[in-house]
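Q: can't give you the sequence, but here's the structure:
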């Protein structure tokens, strides 16, 4: 059974979240200090983390979580501020939700993140697309698609993290692993453009301006 940590200083919202996510055995913390104590006890599969907390920044807490391991984190932010969102994703957040949000959307995003936390299969079928990353076979509408090694890396990152926005800096770091000291961001833009062109207009590769890219999913 999955277990979730909710870090939210708004007590009414915190109670609402625990009810909405009751099936995930939620633990509610209102401050960074309470969250650190809960995290020390361990056993969580995901954390919902508010950025603005009374005794510190949720972004600092996110950094501590990332230093300790790979616990999935979804940020809750009251401000649709690009700087907060970019900083959070760069620090390693897996997703973010801007308040106010519907509980149905929240549950869908949490469920999607928990599914991605399981071991990813080497082959996946997504609508008109079939990708096998072991055999290196890729099809769109049943027709084979030839992808370069760089395009394969990008596609796998997007597909395995579908629904989440992946920052440009993270994609560059994960795709170009040949030890190059510097990779022009334009190289990523070109690779995304080529991948879109090969997969066709049905490919849900979306640009999140100022942040990065996502393989969009319904919900």
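A: It's in. Just so it is clear, the model here is predicted, and its values are computed rather than measured.

Q: C-alpha from now on. contacts and neighbour counts both.
A: Noted.

Q: Quick check: the residue of the chain positioned farthest from its centre vs residue 150, distance?
A: The C-alpha centroid of the chain is most remote from residue 143, which lies 29.5 Å away (Cα atoms, centre = their mean). Noted for residue 143: a distance of 20 Å to residue 150, by Cα to Cα, to the nearest Å.

Q: Please apply the same query to residue 62.
A: 30 Å.

Q: quick one: which of these two has more around it?
A: Using other Cα atoms under 10 Å, the more surrounded residue of residue 62 and residue 150 is residue 62, with 24 against 14.

Q: burial count for residue 208?
A: Using other Cα under 10 Å, residue 208 has 13 other residues around it.

Q: check contacts around the most centrally placed residue in the chain.
A: By Cα atoms, centre = their mean, the chain has its centre lying nearest to residue 94, at 3.0 Å. Residue 94 makes contacts with 72-74, 113, 164-165, as judged by Cα atoms under 8 Å, 6 or more residues apart in numbering.

Q: elements contacting whatever helix or strand residue 66 lives in?
A: Under the criterion DSSP states H and E, the helix or strand holding residue 66 is helix 58-68. For helix 58-68, the packing partners by 3 or more Cα pairs under 8 Å, 6 or more residues apart in numbering; DSSP states H and E come out as strand 46-50, helix 82-91.

Q: Give me the contact list for the helix or strand following the last one.
A: Which is helix 82-91. The first helix or strand that comes after helix 82-91 along the chain, using DSSP H and E, is strand 95-98. Residues outside strand 95-98 that contact it (Cα under 8 Å, 6+ apart) are 73-80, 85, 89, 106, 164-165.

Q: try this one side by side with the last:
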């Protein structure tokens, strides 16, 4: 796999390149948009794109990119407010991750996004419950659920790992990133409870595994 990373923070860029190269992912770094003017983006399998660059907006660049290319893009941002993230997703980003982030989590997101593109999977379903990865919208019987992005990410993780016990730390790390060190341990419990309520009858599929974490029970209704 060959990745293009457009990131002006040299410390972050070096750490990402070093880590991904160790996992046999070739990573090319550019620290501004002007350096990419003569690139053939089809030479890359995926782009890591910073939202705020010295010579322009990553969002505007993404909007332009989507007019000509369909390769996967993961936005890198220092903000995780829903409106800010949704702006990137609505302009064609396949996923996002907020800084600072865990390198293993970044790789997991890269693997997930790339795998979906290869398989051309834009949606995940369980009975009448559906997750749209493009819009980050969940629905039941075609009726949209009012999930925030963290609730969606937890539901996505559970459905992609059905009947697997997921450690609390793994969920916190994937959904909150490095921020989970500043998150109260009760935050995940409260978020899961809220997610169960929003899922209605499907909420019963989220099982608490005492001392471990949570599991999506694949048993049909």
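A: Ah, there it is. Everything quoted here is computed from the prediction, not taken from an experiment.

Q: quick check, nearest of the contacts of residue 94 of structure 1 to residue 14 of structure 1?
A: For those, the closest approach to residue 14 of structure 1 (Cα to Cα) belongs to residue 74, at 14.6 Å.

Q: Surely the closest one is within a strand?
A: Yes. Remark: residue 74 of structure 1 belongs to a strand, assigned using DSSP: H, G, I helix; E, B strand; the rest coil.

Q: residues touching it, list them.
A: 46-49, 93-97, 110.

Q: Now, of these, which are buried?
A: 46-49, 93-97, 110 (16 or more other Cα atoms under 10 Å).

Q: Report the two of the residues you listed separated the most.
A: Within those, 46 and 97 form the most distant pair, 14.4 Å apart (Cα to Cα).

Q: ok, the residue lying closest to residue 71 of structure 1 once chain neighbours are set aside to residue 19 of structure 1 distance?
A: Distances taken as Cα to Cα, 6 or more residues apart in numbering put residue 46 closest to residue 71 of structure 1, at 5.9 Å, once the chain neighbours are dropped. For residue 46 of structure 1, the distance to residue 19 of structure 1 (Cα to Cα) stands at 16 Å.

Q: One more: residue 47 of structure 1?
A: 16 Å.

Q: and if you look at residue 213 of structure 1?
A: 32 Å.

Q: More neighbours: which of these two?
A: residue 213 (22 against 13).

Q: what packs against the strand or helix carrying that one?
A: Per DSSP H and E, residue 213 of structure 1 falls inside strand 212-215. Counting by 3+ Cα pairs under 8 Å, 6+ apart, the packing neighbours recorded for strand 212-215 of structure 1 are helix 149-160, strand 166-167, strand 205-208.

Q: still on that earlier bit, wait, doesn't the residue nearest to residue 71 of structure 1 sit right on residue 116?
A: No. With contact defined as Cα atoms under 8 Å, residue 46 of structure 1 does not count as touching residue 116 (11.2 Å).

Q: the strands in structure 2, which residues?
A: Using DSSP state E, the strands of structure 2 run over 2-6, 26-30, 46-50, 52-53, 56-57, 73-77, 95-98, 123-126, 129-132, 137-140, 143-144, 166-167, 206-209, 213-216.

Q: State the number of residues packed around residue 137 of structure 1.
A: 15.

Q: Could you find the closest non-adjacent residue to it?
A: Using Cα to Cα, 6+ apart, the closest residue to residue 137 of structure 1 is residue 131 (6.1 Å).

Q: Around the one you found, count how many other residues there are.
A: Residue 131 of structure 1 has 22 nearby residues by other Cα under 10 Å.

Q: mind listing what residue 48 of structure 2 touches?
A: With Cα under 8 Å, 6+ apart, residue 48 of structure 2 has these contacts: 3-7, 73-76.

Q: Of those residues, which is the most crowded?
A: residue 73 (27 neighbours).

Q: which residues touch it?
A: 46-49, 92-95.

Q: Okay, the nearest residue to it once chain neighbours are set aside and residue 121 of structure 2: tell me how far apart.
A: Once flanking residues are discounted, residue 73 of structure 2 sits nearest to residue 47: 4.8 Å by Cα to Cα, 6+ apart. Going from residue 47 of structure 2 to residue 121 of structure 2 by Cα to Cα gives 18 Å.
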